[in-house]
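this one's structure only:
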């Protein structure tokens, strides 16, 4: 346990050496406020750190992380909405220009969603949270009734990303900025085993390889 904390402290020392000695100019700017152009909604999975995957510097990304990178629909009630609150701040206060919902392969949240039954719920809090992706699960089971478990799980990981894009548009201030051309929505899928990144192509309704120039190639994800 102490070794794990020691690694963090060592990492923080390196961070200070880089950004407060070697590149102090960056934090001289950031101490006055943040101005990220991109919001990333990512999974809490320890293997999928958006800043690390995209090699982003401090201040580049505004990040929301939760189990299975889910986006709730707009629900203006008296409950506590952490994702919606962060989304509202990013869109209305920071005026980000892009929202990327970043999913990944081998997602534990989606695995729990696909395995759950009334007799074996996913968990005390996780069960209710995963209800957000239930439409994706039902769609996959209907479309792929005879597929193996791994195929259906991957399909659900992708389907939940598309559902997240749909839920984003239920927020009036997101939809207004999208329709005004001031905000673009993206769904990206990272394959941990191969290091490949795929983006959702709305025109063809499928995920396609993202090349180094950030365009979508014609080959499908396999």
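Done, it's in. Owing to the predicted nature of the structure, the values given are computational and were not obtained by experimental measurement. Residues are numbered from 1 along each chain as shown.

make it CA atoms for all contacts and neighbour counts henceforth
OK.

Need the single longest helix in the chain, by residues.
Longest helix in the chain by number of residues (criterion: DSSP state H): helix 149-168.

Now do that one: everything it contacts.
70-74, 101-107, 110-111, 114, 133, 135-137, 140-141, 144, 174-175, 185-189, 200, 207 (C-alpha atoms under 8 Å, 6 or more residues apart in numbering).

again, but for stretch 86-102
34-43, 50, 62, 64, 69, 161, 164-165, 173-174, 182-190.

Got a quick PyMOL command for the buried subset of those?
Per 16 or more other C-alpha atoms under 10 Å, the buried members of these correspond to this PyMOL selection:
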select buried, resi 35+36+37+38+39+40+41+42+43+50+62+64+69+161+164+165+174+183+184+185+186+187+188+189+190
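
From the contacts of stretch 86-102, which land in strands?
38-43, 62, 64, 184-190 (DSSP state E).

and of these, the nearest to residue 125?
residue 43 (16.2 Å; C-alpha to C-alpha).

Excluding chain neighbours, what is closest to that closest one?
residue 69 (4.2 Å; C-alpha to C-alpha, 6 or more residues apart in numbering).

Tell me the spacing between the one you found and residue 89.
Counting by C-alpha to C-alpha, to the nearest Å, the gap from residue 69 to residue 89 is 18 Å.

Might you report the residue contacts of the residue sitting nearest the centre point of the chain?
Nearest to the mean C-alpha position of the chain, by C-alpha atoms, centre = their mean, lies residue 42 at 2.4 Å. If a contact means C-alpha under 8 Å, 6+ apart, then residue 42 has 48-50, 63-66, 68-69, 101-103 as its contacts.

Second structure for comparison follows:
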């Protein structure tokens, strides 16, 4: 290990220098000079297995990404507190003028597991995860109390319900409502199965998830 960065990161950076940078150099120079102009914002989970840039095979500057535990969007609350996701939304809508917002969930989400395990011991005295996942308390209780579902079924159900929940919360932001009504902004939901590499997209009319390429 070096004194500056973990060795595997430096090795990865060297690979970037040798393989990817030569083909991306001009694009990166243009982005540095003219700024970013992505058309799509992706709200994804922090999970290291679900990087949107890899799933959608995007180049630098193509998508504006914000990641948090369980890809949640809190409701619109301009209360003077710290709101990282809301701040990113504000920038994406007003400065970047994105045309699409995608809420991207995934299988095996640890945050969803926490929401379904409210009696579990917090990871730390601050219980930041528990407080964050309390956003889902009403639906988590309803799903968690369904004795006709297995644990895996409850988990998968809440992962997808959470996506619909976040999209509903997006529509509590007045600028999003206005832009959507004007046809200048579209909201989307998606869920990825990590083990199979399968992408499922939400039907905007029914809320059902289906394979978009089939």
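Yes, it's here. What you are looking at is a predicted structure, and each value in this text was computed from that prediction instead of being measured.

What's the match for residue 89 of the first structure in the second structure?
The equivalent of residue 89 of the first structure in the second structure is residue 91 (alignment by TM-score structural alignment).

again with residue 151 of the first structure
Aligned partner of residue 151 of the first structure by TM-score structural alignment: residue 153.

residue ranges for the helices of the first structure, please.
Going by DSSP H, the first structure shows helices at 2-17, 24-30, 50-53, 82-88, 108-115, 126-130, 134-143, 149-168, 172-179.

Dump those into CSV; add distance to residue 218 of the first structure as well.
Output for the helices of the first structure, formatted as CSV (distance: least, C-alpha to C-alpha, whole Å):
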stretch, distance to residue 218 of the first structure
helix 2-17, 39
helix 24-30, 38
helix 50-53, 23
helix 82-88, 31
helix 108-115, 27
helix 126-130, 32
helix 134-143, 23
helix 149-168, 17
helix 172-179, 25
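
Can you check which of the ones you listed gets nearest to residue 217 of the first structure?
Going by C-alpha to C-alpha, the one of those nearest residue 217 of the first structure is helix 149-168, 17.3 Å.

residues of that closest one that come out buried?
Quick answer for helix 149-168 of the first structure (16+ other C-alpha under 10 Å): 152-165, 167-168.

so how much does it differ from the second structure once superposed?
Helix 149-168 of the first structure, aligned to the second structure and superposed, deviates on average by 0.4 Å (mean C-alpha distance after the TM-score superposition for the first structure).

since we're on residue 122 of the second structure, how many residues are nearby?
Residue 122 of the second structure has 13 neighbouring residues, counting by other C-alpha atoms under 10 Å.

wait, what's in contact with it?
Residue 122 of the second structure makes contacts with 129-130, as judged by C-alpha under 8 Å, 6+ apart.

Also residue 113 of the first structure?
Residue 113 of the first structure sits next to 122, 127, 130, 133-134, 137 when contact means C-alpha under 8 Å, 6+ apart.

Need the counterpart of it in the second structure.
Aligned partner of residue 113 of the first structure by TM-score structural alignment: residue 115.

separation between that match and residue 200 of the second structure?
When residue 115 of the second structure is compared with residue 200 of the second structure (using C-alpha to C-alpha), they lie 22 Å apart.

Repeat that for residue 161 of the second structure.
Counting by C-alpha to C-alpha - residue 161 of the second structure and residue 200 of the second structure are separated by 13 Å.

shared neighbours of the two, anything?
With C-alpha under 8 Å, 6+ apart applied, the contact sets of residue 161 of the second structure and residue 200 do not overlap.

For stretch 22-36 of the first structure, buried residues please.
Residues of stretch 22-36 of the first structure classed as buried under the neighbour-count rule (16+ other C-alpha under 10 Å) are 35-36.

for stretch 81-95 of the first structure, that is, sorry about that
Neighbour-count burial for stretch 81-95 of the first structure [16+ other C-alpha under 10 Å]: 83-84, 86-88, 90-91, 94-95.
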